[in-house]
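Chemist: My questions concern the predicted model and sequence given below.
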Amino acid sequence: MTGDPRRWASEPGVPGVVRYWGPYLYRSAFHATTEAEECERALAHLRDLVMVEGAATIAAIVLETVVGTNGILVPPDGYLAGVREICDQFGIVLIADEVMAGFARCGEWFAVDRWGVVPDLITFAKGVNSGYVPLGGVVISDAIAATFADRPFPGGLTYSGHPLACASAVGAINAMREEKVVENARRLGEEVFGPALRALAEKHPSVGEVRGLGAFWALELVKDRATREPLVPYNASGADAAPMAAFAAACKEGGVWPFTHFNRTHVVPPCTISDEDALAGIAVLDAALDVADGYCA
């Protein structure tokens, strides 16, 4: 099971994947008005789905600790603990996808650390070595590792445990510790990105919401704050995508190459970025948002 509403069809007799709604208060699927309501209702939805599908048919629940490309969705306090409780109650493995959120990105070694939740498996990749060499891995809990004490682990291919890739990870982790990259990312979120991006939201009517942690942020752009109508429709193309295209072009003209997805622009710089460079980039966003404001109601 993964945190998305669409279900993947599967061949008869082949295990399938069921997707579910996760918490997203700004566009709540649960008609919630507070983070507490969103948390409670999202967990009730997941629990109901486990009941309907049958807990015995569910091997694992997989989720991005902080959803990345789909919007930098930070879970409300209590949500991950609630998912852990559901998994423990029904004997389901909890897998945290930290490929984007891990290794300082959210101001913690792993984003789950912020909420004190311990998954059974953690998947990671590029953050572990800044992508210098292709590498991915899985952190396995003691309980699951123990199940392979008397049977082989059915994993591993040609490049598993590649010495060069693993050496780059060791070097990067040591550098992150010595240079306090995790602490710096946390400080950037608290002292630079959070305050500066929220100031943009107060200034620009096209900014519907600002959300993020550490060096992991998103601005959700809208045509109308009251109705929360997105600046462009879902999966827009052609003329429908013009407002976001104009915004992105303005960013590039100012010297910043933006990451945009649907009606959002993400602010995800290196965790080692200086305050000066961060603020310079935000100044370019400020000017580009003037263009987005022109499409507001």
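Modeler: Thanks, I have the structure now. Numbering: from 1, shown residues only.
Chemist: From now on I want contacts and neighbour counts done on CA atoms only, so please keep to that.
Modeler: Fine.
Chemist: gap between Ala60 and Asp293?
Modeler: For Ala60, the distance to Asp293 (CA to CA, to the nearest Å) stands at 43 Å.
Chemist: Of those two, which one has the most company?
Modeler: Per other CA atoms under 10 Å, whichever of Ala60 and Asp293 has more neighbours is Asp293, with 21 against 17.
Chemist: Grab the nearest non-local neighbour of the more buried one.
Modeler: Using CA to CA, 6 or more residues apart in numbering and skipping residues adjacent in sequence, the residue nearest Asp293 is Ser206, 5.0 Å away.
Chemist: before we go on, here's another structure to hold up against the first:
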Amino acid sequence: MTPHADPQAGAAVKAADRAHVFHSWSAQGLIDPLAVAGAEGAYFWDYEGKRYLDFTSGLVYTNIGYQHPKVVAAIQEQAGRLATFAPAFAVDVRSEAARLIAERTPGDLDKIFFTNGGAEAVENAVRMARLHTGRHKVLSAYRSYHGATSTAINLTGDPRRWPSDQGSAGVVHFWAPFLYRSPFYSENEQQECERALQHLEDTIAFEGPQTIAAIILETVPGTAGIMVPPPGYLAGVREICDRYGIVFVLDEVMAGFGRTGKWFAAEQFDVVPDLMTFAKGVNSGYVPLGGVAISAEIAATFDKRPYPGGLTYSGHPLACAAAVATINTMEEEGVVEHAARLGETVIGPGLRELAERHPSVGDVRGLGAFWALDLVRNKETREPLVPYNAAGEANAPMAAFAAACKAKGLWPFVNMNRTHVVPACNITEAEAKDGLAILDEALTVADEHTIY
């Protein structure tokens, strides 16, 4: 599809938005949302006809890009055949979506509870863990994001929790490993792993193991910074959970469905949780869908005992049709393997080259199509380019960097002092290199704020 300019239509869209749409995470009078005219593949465009290479995948969910014809056709076909039906019934497309997901989850996570998105998946996973164990506390990491509903936002570790932190009773935060900004003063990955596991053990001991229902971790934390856990850490958490009878929950809402170069990031670390949450990439975000993959042991808890949870749109046929088409398309087109190859041969090496050239790039980390650049004022001290949770003038260096990206036709994912490189998992090598070239130019703006 070729973009064409229609400024008048764009102005009407913008006016209606400003008059009636209340936006997420925003001071409503301070935002100026771009009016989007269309999208295809790894690109979207505005009503001025300007095209942007999307290095955000929406909100890291268009894993197979925008408007994939096979998924669009599946949604259209399902709408004509059975557009909706209540969740208490067996529906062919719902059953097939569950089967395809269960085939790809690790271990015995073979039962699928469908939700409308990731936050609801986390809510229900925690509910299942508490009911299964009869305990109430849940441990989660400070550098994390688990959603914006009541329990999920209190589990979240980043500042989006603060305004809603009236407390979901029993939530306890701890430090997960992050060598570049280690809370444990570690010098290498082995130390970071060992010290992070000891810190978790100590937290459990002081909270009371018999009170803890679950530990929830993003397999690879997403919005918080794409910190790939050191070898042995997730296996160590699994062992701790087994020892104390704690349910191990992995949040794969962002990391799942090919994002790290595996169907699920848990495969990268050879670990099987008791519950796994998913959403986003399950159907490339074309129709809202999420869910919980449930182990045999936890599923058995509810064989004779009703599970006290449900949603009107659980397993919505249109969403499930999109999931079936997405998963089959990813299989047919080798999207997961492509994401792995892209990370190993294009994105990873390309970002490391940028780090060598730019004093503002302190750290490069990631897997597959899931990467982050940690931007700094000084490489030696690792002082962030902007302060933690900076806003207004304090955030000016990152705002200038983002503006430089957009001026050149790249839409960046910017959070705090980081830019994430999270394009569609099926972006071509040429498109990825184009994006890296624009990043290279834009980083010269960030370099202006460094201290040598």
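Modeler: Sure thing, it's come through. The structure displayed is predicted, hence computed values, not measured ones.
Chemist: Looking for the alignment partner of Ile92 of the first structure in the second structure.
Modeler: Superposed on the second structure with TM-score structural alignment, Ile92 of the first structure falls opposite Ile246.
Chemist: for the first structure, what spans make up the helices?
Modeler: For the first structure, the helices defined by DSSP state H cover 35-53, 79-90, 142-146, 163-178, 181-187, 194-203, 242-253, 275-293.
Chemist: List the buried residues in the last one.
Modeler: Of the residues in helix 275-293 of the first structure, 278-279, 281-286, 288-293 count as buried by neighbour count, 16 or more other CA atoms under 10 Å.
Chemist: ok, which pair from those residues is furthest apart?
Modeler: Greatest spacing in the buried residues of helix 275-293 of the first structure, by CA to CA: Ala278 and Asp293 (22.2 Å).
Chemist: And Asp274 of the second structure, what's its match in the first structure?
Modeler: Per TM-score structural alignment, Asp274 of the second structure is aligned with Asp120.
Chemist: In contact with that match, which residues?
Modeler: Val93, Leu94, Ile95, Ala96, Ile140, Ser141, Ile144 (CA atoms under 8 Å, 6 or more residues apart in numbering).
Chemist: Got a quick ChimeraX command for the buried subset of those?
Modeler: The buried residues among the contacts of Asp120 of the first structure can be selected in ChimeraX (16+ other CA under 10 Å) with this line:
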select :93,94,95,96
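Chemist: which one of the contacts of Asp120 of the first structure sits closest to Leu73 of the first structure?
Modeler: Closest approach to Leu73 of the first structure among those (CA to CA): Ala96, at 14.3 Å.
Chemist: In the stretch 1-150 of the first structure, what residue spans correspond to strands?
Modeler: 60-64, 93-97, 121-124, 137-140 (DSSP state E, counting those that start in this stretch).
Chemist: how about those, which one is nearest Val14 of the first structure?
Modeler: Among the strands of the stretch 1-150 of the first structure, strand 60-64 sits nearest to Val14 of the first structure (CA to CA), with 15.4 Å.
Chemist: The closest one maps to which residues in the second structure?
Modeler: Aligned using TM-score structural alignment, strand 60-64 of the first structure spans residues 214-218 in the second structure.
Chemist: Check stretch 132-149 of the first structure too.
Modeler: Taking TM-score structural alignment, stretch 132-149 of the first structure hits residues 286-303 over in the second structure.
Chemist: and what of stretch 166-179 of the first structure?
Modeler: Using TM-score structural alignment, stretch 166-179 of the first structure corresponds to residues 320-333 of the second structure.
Chemist: Quick one: average offset of that stretch versus the first structure, please.
Modeler: Compared with the first structure after fitting, stretch 320-333 of the second structure deviates on average by 0.9 Å (mean CA distance after the TM-score superposition for the first structure).
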